[in-house]
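**Student:** starting from these lines, generate the structure:
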Amino acid sequence: MASLRRCIFGPQLYRIHAQQDALGHEYQPSVLERQGNNVVRIISLCWSFSYYTSPFLLAYLYRKNYFSYEGMLGIGKVVGTVLPILAFALCIRGIGRYTNEEYCSFLALLESAKVNDSQELKKKLQFYDFEFSHWPTDFRWNDISGDKSKIKSSLLNWPNPRQAASSGSLLSRLAGMPMQFLSYTVMHTVGRMLIYPGHTPLFNTLVWPALIEGRAKLFENNGAVRSKLIARDGNEIDIVVIDKRNKESSHGNKLVICCEGNAGFYEVGCLVSPLEAKYSVLGWNHPGFGGSTGKPFPENEANAVDVVIQYAIHRLGFELKDIILFAWSIGGYTASIAAKEYPDIGGVILDATFDDLVPLAIPKMPEFMSSLVVHSIRNYMNLNVFDHLCKYPGPIRLIRRSRDEVITTSLTPDIATNRANNLLLKLFENRYPKLMDEDTVKVLWQYMQAPDQLTALSFYETYEVEDSACQRVMQDYVLRHSGSFPMLIGDKDLQSVTRVQLVLYLAGKYMSDFDATHCTPLPSLLFDMPWSVQEDSFDTDMD
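**Tutor:** Take a look at the predicted model:
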């Protein structure tokens, strides 16, 4: 009976990866297990749909008088019917697994790995792709050795919307309660689903076959290793590592940590670009995505990326200077948090990333909802990339999609309204404040709004920009002063033309264009390390 009970409540098994002479293959459940799984899945999807549409569903039930005594009896009958069906489905699923030799062998290995905590058993477990909630824990946020200062205590003091709402006078708090309640309800249901669709059970179900196939390729073709990390908030973070150190790769000693978009997963996301460029890579799924648990609120995102970096430092043994953060789209937010918390990290590459979520959200919603949109985002989903990125002193590279249709404020793809432009401008105003006067800002905007590459290059000819001359000016400043930010280069002794030349030169170093739409995979040839004026100056000085 104990074995049968473990089969009833055991994990789903999806695939057995290739090992030695055995070919990889999909796990084949019996008829009983398959039918039981279908029933459980349907009930789970119905519950998830009800949860995310609860504001509309509750309003409908209220209008139909379901909150009366008779209505509640009707709801109780529905629940009383569903629960026995669910129990029966679980039982027949368990019987089907109990009679399947392949499943029983897997379950015995899993139970042994949980009890013995043996690395050899965990290594064998890597050949099985199964329900991640049953995966043994590999690392916790406080499992560190050596430099304990690398625990980020600042994340414990993440801004709390409830604390912000409780500030101010009693009258103002009472007046703001309806908006606060509405913002909370919207952002914890429909709003979060619109911003992070990848965390919804329905979306996960739709892409699940692609995720299994993607993991199979990572494991069988690239030697990936999967692990479970426990973040500070208790969420389980699903990660995969492909370590190319000590292999035939000139880039293997650098680890690229990939932060995916709002519907991206490490199995099918931006991890491919640095992987094909021969770097060591670490992919992880947002809270609520794939095997990761939780919900992708900013504080959960911060805790997730923090434990990922802790794992890279203390378990994988990478130095911070050898870690690169690579983010696509909304993943730029978590990358900016990590960059702020770990200022010694080697570099940040942001692909198709915006500066702030609010300017993007307002045009995509009805005008009468503007106040609600701003209040909801600022209080519960304040994805302000620049606020965090400006506190990172290291090298940064922005990749702008010239036909991006997602991070533009216009209804059609328009490079002039791409929010990467605003991110670059704010970054320059923060790092090179004395270069950014009225004339240079005007020229920079014109340069960023150029409709094609040929028009953009014409600015270099018009203002006679010479890379070697600009490089010497920057290097001379670094050698005479320092390379720390803000750099006060651009005093009155520099002519206005020279300031414009330097801004255009820096724009070419910080941002590169990719002629593609938002979701086009980035070719590995375009995956380059960010430019650093400090390293540039050091290399020249050594020469």
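**Student:** going forward, measure contacts between C-alpha atoms and count neighbours the same way
**Tutor:** OK.
**Student:** in stretch 497-505, what's buried?
**Tutor:** Buried residues in stretch 497-505, counted by 16 or more other CA atoms under 10 Å: Thr498, Arg499, Val500, Gln501, Leu502, Val503, Leu504, Tyr505.
**Student:** need the three-state assignment for the residue lying closest to the fourth one once chain neighbours are set aside.
**Tutor:** Looking back up the chat, that one is Gln501. Spatial nearest neighbour of Gln501, excluding adjacent residues (CA to CA, 6 or more residues apart in numbering): Val465 at 5.3 Å. With DSSP: H, G, I helix; E, B strand; the rest coil as the basis, Val465 sits in coil.
**Student:** another for comparison:
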Amino acid sequence: MSTFKAIWNCMFSPRLIKIYGNRDPQENVYQPGTIEKWGDTVINSLFVIWKIGVYTSPFLVGILYQRGYFESDSWVTFTRLVTSVGVILIVSYCCRGMSRAQNPNYMKFLNTLENARKDNINAKKELKSYDYEFFAWPIDFTVTEKTQILGKRNLKDKSVRQSIIKDITSIPLKIIAYLAIHTFGIRLIYPGTIGFLKAILEPSLLQGRSRLVDVLKGERFKLHTADGNDIDSIFIDKRNVSANGNILVICCEGNAGFYEVGIAMTPIEADYSVIGWNHPGFGESTGRPYPSQEQNAIDAVVQFAINKLKFKIENIVFFGWSIGGYSSSWAAMTYPECKGIILDATFDDILPLAINYMPAWWEPIVNIAIREQINLNVTEQLLQYPGPISLIRRTEDEVICLQEGNISSNRGNVLLIKLLQHRYPFILKDAQVSLLQEYLALTGNCQDDITSKHGVDVHKCESLIQSYVSEYSKSYPMNIGEDFSTTERNQLTLFLAKRYLKDLKATHCINLPIEMFQLPWDTPIEEGFVLT
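**Tutor:** The predicted model follows:
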């Protein structure tokens, strides 16, 4: 490679971050030359300034206009400023390219990357030992028309579609709602998409990713979705290593969570095989976390697990935390044969939370914005999943409670009630819903007092459900309870609440303890079972 060509390639090539495999962790970190480091610093600083300028542009334009910066003389000064910044940027790229071209470690990496792009198998394996900017990472898996099943069970809110036709007067509100969601709204709901937040968190994300790769032997993959996004993911393979290794847990992070420092550590420590992935627009993943892109992203992860990693869908568990309950519940609904779903600190529907956190006069706009642009309704999706479900409620949750410190306002309560009403409609009558609300307003020993008061016999309740399932099926909704007494309905309601919901004395963002990570409860079908 000629010197000029090498410099040119190095000017726009990815930043090398780490070289895995050395015994001394300090040697893993790539050490750029002084000139390369200076060039990177200038380029990254200008990028951050540009991002901040974009976010604050409505305010900046108003201030500049008031101070007369849009007059002819000011335009000359502005043009000179832009030209100066452009020259600095070009010089920075040139300095970076020359310094990289003289660094043997960087040139070895760049040659490996170029050979990997030519489908050189050995080069692709060697490339896994490098950590570098993700945009240059070769695609490991692409969702094709053959593998894609997206949309078969996608929810459509018909009432909203009909209201669009009927209510022409709401068009101005719809326009405002659309603009709000597609500017600052999506960032309020998913703050992990904010560019300078990534810059702040970069050292922590790098440290977490290094641990996953270096210590836990994780393998990083780029997944190309059906709508053209690239999803950054990591796979920890525990097959043939632990008893739980044949079960794959796919983790779905919260609205400011990243797989590098997120919920994946809990199932990893429990010795399950694990896939962690970043939402569209988070970390190195491209796109924005609108519902359709979220669906395409989790669909790509599942298809990758089935077609590339060769896991059976019956051995896949979806684990969602907070807003990750949307993507995980969509996946469970779309792949109903999966082993189960675990939802930690998840809400039933984002609309009540959005209305609660926004000014009261915004409510009409918020209602339209959520329902038409980002309708994260976990309940609707979860009710269409027929398999085992486990809910974890944080008793000190300050995020999904409408009233801080009031556990009865936790939206996870509503999710449980709607789920049990759907699955066991003849058990959860109005009286039992009131009892369940009373039970959910309490924690710990106070809940035990209620179950004792109503004489809940775990063995009897299990036998009643087992008898029904063995005679009929596990399909929902179940008709069990049609001829039950009020006492039996109360007992079964409390029994089911304990089976579906586990309480954790913690706030919203505390990592889930390993002992709390348990596969969802399920009633086995036993032929010939007779209630005694």
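**Student:** work out the TM-score between the chains.
**Tutor:** Scored against TM-score structural alignment, normalised by the length of the second structure, the superposed chains reach a TM-score of 0.94; 526 aligned residues with a CA RMSD of 2.4 Å.
**Student:** ok, back up a step: can you redo the buried residues of stretch 497-505 of the first structure as JSON lines with secondary structure and distance to Pro393 of the first structure?
**Tutor:** Listed next are those as JSON lines, based on DSSP: H, G, I helix; E, B strand; the rest coil; distance: CA to CA, whole Å:
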{"residue": "Thr498", "secondary structure": "helix", "distance to Pro393 of the first structure": "24"}
{"residue": "Arg499", "secondary structure": "helix", "distance to Pro393 of the first structure": "22"}
{"residue": "Val500", "secondary structure": "helix", "distance to Pro393 of the first structure": "23"}
{"residue": "Gln501", "secondary structure": "helix", "distance to Pro393 of the first structure": "23"}
{"residue": "Leu502", "secondary structure": "helix", "distance to Pro393 of the first structure": "19"}
{"residue": "Val503", "secondary structure": "helix", "distance to Pro393 of the first structure": "18"}
{"residue": "Leu504", "secondary structure": "helix", "distance to Pro393 of the first structure": "21"}
{"residue": "Tyr505", "secondary structure": "helix", "distance to Pro393 of the first structure": "19"}
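**Student:** hang on, the earlier thing: which one in the second structure is aligned with the residue nearest to Gln501 of the first structure?
**Tutor:** With TM-score structural alignment defining the correspondence, Val465 of the first structure maps onto Val456 in the second structure.
**Student:** how much space between the residue mapped onto Leu435 of the first structure from the second structure and Trp330 of the second structure?
**Tutor:** The alignment partner of Leu435 of the first structure in the second structure, by TM-score structural alignment, is Ile427. Using CA to CA, to the nearest Å, one obtains 27 Å as the distance from Ile427 of the second structure to Trp330 of the second structure.
**Student:** repeat for Phe141 of the second structure
**Tutor:** Phe141 of the second structure sits 21 Å away from Trp330 of the second structure, taking CA to CA as the criterion.
**Student:** higher neighbour count, the two?
**Tutor:** Set side by side, Phe141 of the second structure and Trp330 show more neighbours around Trp330, with 29 against 19, by other CA atoms under 10 Å.
**Student:** hmm, that one is touching Glu294, no?
**Tutor:** No. When contacts are counted by CA atoms under 8 Å, Trp330 of the second structure is not listed as touching Glu294 (9.2 Å).
**Student:** how much does the lengthiest helix in the second structure stray from the first structure?
**Tutor:** As assigned by DSSP state H, the longest helix anywhere in the second structure is helix 72-101. Helix 72-101 of the second structure, aligned to the first structure and superposed, deviates on average by 2.8 Å (mean CA distance after the TM-score superposition for the first structure).
**Student:** returning to that earlier point: OK, contacts around the match of Leu435 of the first structure?
**Tutor:** Counting by CA atoms under 8 Å, 6 or more residues apart in numbering, Ile427 of the second structure touches Gln421, Ile480, Gly481, Glu482, Phe484, Arg489, Asn490, Leu492, Thr493.
**Student:** now Gly97 of the second structure
**Tutor:** Contacts of Gly97 of the second structure (CA under 8 Å, 6+ apart): Ala6, Ile7, Trp8, Asn9, Cys10, Met11, Phe12, Glu36.
**Student:** which residue in the first structure aligns with it?
**Tutor:** Per TM-score structural alignment, the equivalent position to Gly97 of the second structure in the first structure is Gly94.
**Student:** ok, its match to Leu275 of the first structure distance?
**Tutor:** Relative to Leu275 of the first structure, Gly94 of the first structure is positioned 39 Å away (CA to CA).
**Student:** now the two most distant members of the contacts of Ile427 of the second structure.
**Tutor:** With distances taken as CA to CA, the most widely separated pair in the contacts of Ile427 of the second structure is Gln421 and Phe484, at 15.8 Å.
**Student:** out of the two, which sits in the busier spot?
**Tutor:** More crowded of Gln421 of the second structure and Phe484, by other CA under 10 Å: Gln421, with 20 against 13.
**Student:** aligned partner of Glu363 of the second structure in the first structure?
**Tutor:** With TM-score structural alignment as the criterion, Glu363 of the second structure lines up with Ser370 in the first structure.
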